[in-house]
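Q: coords please:
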Amino acid sequence: MASSAGLDRVLEPVGVLPQAAWRLDASPEISDDEIRVRVERLNLDAASYRQLAEKHGGDGAAIRAEVLEIVAARGKMHNPVTGSGGMLIGVVDEVGPRSPLGVKEGDRVATLVSLTLTPLRITDGLAGWDGLSEQVPAEGTAILFGRSIVGVLPDDLAPELSLAVYDVCGAPALTDRVVRSYPDARVAVLGGAGKSGSLALAAARMAGARTIGIVRNEQEAASLRGAGVADEVAIADARNPVEVAAAVGEPATITVVCVDVPGCEHGAILATAPGGTVIFFSMATSFPAAALGAEGLAADVTMLIGNGFVPGHAAFAVDLLRRVPAVRSLFEARIAGH
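A: Modelled structure (predicted):
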């Protein structure tokens, strides 16, 4: 158990799991149930990258320097402010004889677990990254444990596109599961034009729900209308509860929060019908704000924290991308814009 869960990699504090650890051992030598991956590209999660970009005023060199500092200090990419990380793609370099993950040397893979628990070394100083995007060309090594999750990259998608989809693949799978538990659901997605938001809308629609996407400006609204995955599109500041509730109108059966800024909990709760469900799929979510806000509003809603894993989530998300070309176009435009 210790090795399969990565406890042997924890340097401090001893006794916690790798995600909760302050510092991991990122040395490239593997134990018999670990895998070493030769890193090609990181994908910083949206909340983490936004925090770094705002802190440094968009100065790419300063953003790059801080990412290097975090990885060097912690042995993983674990933003100490947001508590979040991201994921990576690379090539399997070595497989321990007891690894249960089902990949072989030479496979090009995406890690489907957070960088906050993945031992990581950077060996190129991130020389190929300008610091101005979430996607980070990189060289180095990463370690996967026996209880990690990994996916072989599909042949028909560019690696950058696969990385962007796998980064948020838990959102559409969980949305699909929850929608199918409600007859005639109406689903509101805050941040509907983003990566996780557009896939959540597509999943909800395919599961038979009526959908409304909430976005922050007319540019995003036009983009989402073009994708055709929302029956309605409305503009609102997700941090303004009254504005969100007014934009959603008829209370939603299910509200999915895919906005990477703090302060969106109360609007989501206010916009959800009694007996409904709120899914928080943002690393900026505050548990106290959500719990106390629901209590203060006497809101009879179930609140779920999307943990990023649903069985079959990676294949489900890739299939959605293939079946809904307009969503694929949204992803490709986002990657090109970076």
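
Q: CA only for contacts and neighbour counts going forward, please
A: OK.

Q: Kindly confirm my reading that R41 forms part of a strand.
A: Yes. Counting by DSSP: H, G, I helix; E, B strand; the rest coil, R41 is part of a strand.

Q: does it really touch V91, like I thought?
A: No. Contact criterion CA atoms under 8 Å: R41 and V91 do not qualify, at 10.3 Å.

Q: List the residues that contact G146.
A: S3, S4, A5, G6, D33, E34, S99, P100, L101 (CA atoms under 8 Å, 6 or more residues apart in numbering).

Q: Of the residues you listed, which qualify as buried by neighbour count?
A: The neighbour count (16 or more other CA atoms under 10 Å) marks S4, A5, G6, D33, E34, S99, P100, L101 as buried among the contacts of G146.

Q: any idea how far the spatially closest residue to P100 that is not a sequence neighbour lies from C258?
A: With sequence-adjacent residues excluded and distances taken as CA to CA, 6 or more residues apart in numbering, P100 is closest to G146, at 6.0 Å. Remark: distance between G146 and C258 (CA to CA, to the nearest Å) = 30 Å.

Q: ok, which stretches of the stretch 201-338 of the chain are strands?
A: 210-215, 232-235, 252-257, 272-280, 302-305 (DSSP state E, counting those that start in this stretch).

Q: oh sorry, the question was meant for the stretch 51-200 of the chain
A: Remark: strands assigned in the stretch 51-200 of the chain by DSSP E, counting those that start in this stretch are 86-95, 108-111, 120-122, 135-144, 150-152, 186-190.

Q: For G213, which residues are in contact?
A: Neighbouring residues of G213 by CA under 8 Å, 6+ apart: A188, V189, L190, G191, G192, A193, L201, L224, A230, E232, V233, A234.

Q: For V152, see how far away it is.
A: Counting by CA to CA, the gap from G213 to V152 is 31 Å.

Q: T82 too?
A: 29 Å.

Q: Quick one: neighbours of R98, just the number.
A: Using other CA atoms under 10 Å, R98 is surrounded by 13 other residues.

Q: does the residue nearest to it when sequence neighbours are not counted sit in a helix, a strand or a coil?
A: Nearest residue to R98 in three dimensions, chain neighbours excluded: D33, at 4.4 Å (CA to CA, 6+ apart). Applying three-state DSSP to D33 yields a three-state assignment of coil.

Q: one more to line up against the first:
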Amino acid sequence: MTEAPVSRSGQTDAMESSPYGLHRVVEPVGVLPQQAWRLDPDPRPWPDEVVVDVERLNLDAASYRQLREAHISGAAVRHAVLQIVDERGKMQNPVTGSGGMLLGTVREVGPRSPLGLRVGDRVATLVSLTLTPLRITDGLVDWDGASEQVPCRGTAVLFGRSIAAVLPEDLPEALALSVLDVAGAPALTDRVVRRRVAAFGRAPAVCVLGGGGKSGSLSLAAARRAGAGRLVAVVPSEAEAGRVRGVGLADEVVVADARDPLGLVAALGSRVDVTVVCVDVAGCEHGAVLATADGGTVVFFSMATSFSAAALGAEGLAADVEMLVGNGYVPGHAEFALGLVRSEPGVRALFEARERQTPLV
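A: Sure thing, here's the model as predicted:
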């Protein structure tokens, strides 16, 4: 009798794996990988898995900001990321709970993988690093800790229900990775604005908090295409306001602290129908609620959001607003976001300007 081939940890391919990755959870057993404290990053695939040779991580903005503010040097940030991945078998910042995504080349495809990937495909994962089994093998020696994009050598595992995009050939890899990291934001903004246009027969006023960032600039472009009327970008500084005005993505660019609810409303002048939250700092929930007119919609697309603060704050303010959690996935979101960068020079200019910045030395 022929024995089944050995898979990870001495188990056999005859045993069942979970398309949700439950078989990779080390502790606590029984939870989904995103909720788990630790995952098994063994690079030997189960039959429905894909193993990727990692080339670059893209840390999400909220996580990177927290790490940058908590550590005095780039070397300390690098050490912190290595420690997290070593302890947890994944990149999940224990303070923000968020992670990011990665770029790499497919090393191995299990015989029952449904993802349609092939060995040698260069891909960006469209699922969070918080649920992706990850090993780092190079000590991040090529990363100075000075940006969200992390040159890296290691391996990652995709489950049967994971999603990934083959990298486009017409865009630089770093740019494509940055765009795909936040692809859910513009797609959901497009959906929300189009539904309001259809429901009310008029162009809604839309405000994007953090309109100069990656998800914010894409959301501005998406809102305009979807039929937004008044389009407002809120940014934290005059320098950022100048960049956003220079590329013409918004009708108005307002400098305000989104953590100051009354100050934000005063700066806006009048409330809007849709507020999209794309900030990377905590404490903007009440400002977003107050900025939105009764009957309006707030889309929280920020990993710095406290959803209890948003819900309880809206209740305390007697605010009749619908609140949506941007979950990072909308069907077709990857191609939609890449299409915006290809066709909107202003969006691409902001992304490229951001890549040139070195926020930590």
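
Q: The residue nearest to P100 of structure 1 -> structure 2?
A: Superposed on structure 2 with TM-score structural alignment, G146 of structure 1 falls opposite G160.

Q: For T175 of structure 1, see how far away the counterpart of R245 of structure 2 in structure 1 is.
A: In structure 1, the residue matched to R245 of structure 2 (TM-score structural alignment) is R225. The spacing between R225 of structure 1 and T175 of structure 1, counted by CA to CA, is 20 Å.

Q: Who has more neighbours out of the two?
A: More neighbours surround T175 than the other of R225 of structure 1 and T175, with 24 against 17 (other CA under 10 Å).

Q: list the buried ones in stretch 203-217 of structure 1?
A: Across stretch 203-217 of structure 1, burial judged by 16+ other CA under 10 Å covers A203, A204, R205, A207, A209, R210, T211, I212, G213, I214, V215, R216.

Q: same deal with stretch 13-33 of structure 1?
A: Neighbour-count burial for stretch 13-33 of structure 1 [16+ other CA under 10 Å]: 17-19, 21-26, 28, 30-31, 33.

Q: quick one: that stretch aligns where in structure 2?
A: By TM-score structural alignment, stretch 13-33 of structure 1 lines up with residues 28-48 in structure 2.

Q: Pull up the distance across that stretch, start to finish.
A: End-to-end distance for stretch 28-48 of structure 2: 23 Å, by CA to CA.

Q: from the middle of its chain, how far away would it be?
A: Mean-position distance between stretch 28-48 of structure 2 and its chain equals 21 Å (CA atoms, centre = their mean, to the nearest Å).

Q: same thing with stretch 34-52 of structure 1?
A: 11 Å.

Q: Then stretch 234-248 of structure 2?
A: The answer for stretch 234-248 of structure 2 is 22 Å, by CA atoms, centre = their mean.

Q: Please apply the same query to stretch 286-304 of structure 1.
A: Distance of stretch 286-304 of structure 1 from its chain centroid, counting by CA atoms, centre = their mean, is 22 Å.

Q: What is the end-to-end distance of it?
A: Using CA to CA, first and last residues of stretch 286-304 of structure 1 are 12 Å apart.

Q: against structure 2, where does that stretch fall?
A: Aligning stretch 286-304 of structure 1 against structure 2 (TM-score structural alignment) gives residues 306-324.

Q: what does the matching stretch rub up against?
A: 282-283, 285-286, 289-290, 292-300.

Q: Could you do stretch 37-54 of structure 1 as well?
A: Contacts of stretch 37-54 of structure 1 with the rest of the structure, by CA under 8 Å, 6+ apart, involve 59-60, 63, 79, 81-94, 132-144, 163-164, 167, 260-261, 282-284.

Q: if we can go back for a sec, how near is the match of G146 of structure 1 to V29 of structure 2?
A: Distance from G160 of structure 2 to V29 of structure 2, by CA to CA: 19 Å.

Q: could the buried residues of stretch 13-33 of structure 1 go into TSV alongside secondary structure and distance to N307 of structure 1?
A: Listed next are those as TSV, based on DSSP: H, G, I helix; E, B strand; the rest coil; distance: CA to CA, whole Å:
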residue	secondary structure	distance to N307 of structure 1
L17	coil	16
P18	coil	16
Q19	coil	13
A21	coil	18
W22	coil	20
R23	strand	22
L24	strand	22
D25	coil	24
A26	coil	24
P28	coil	28
I30	coil	27
S31	coil	27
D33	coil	24
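
Q: farthest-separated two in the residues you listed?
A: W22 and D33 (22.9 Å; CA to CA).

Q: if we can go back for a sec, which non-adjacent residue is nearest the match of R245 of structure 2?
A: Closest to R225 of structure 1 by CA to CA, 6+ apart is V233, at 6.9 Å.

Q: Quick one: residues contacting the residue lying closest to L224 of structure 1 once chain neighbours are set aside.
A: Excluding its sequence neighbours, the residue lying closest to L224 of structure 1 (CA to CA, 6+ apart) is A193, at 5.4 Å. By CA under 8 Å, 6+ apart, A193 of structure 1 lies in contact with G213, V215, E220, A221, S223, L224, L330.

Q: what does A193 of structure 1 align to in structure 2?
A: In structure 2, A193 of structure 1 lands on G212 (TM-score structural alignment).
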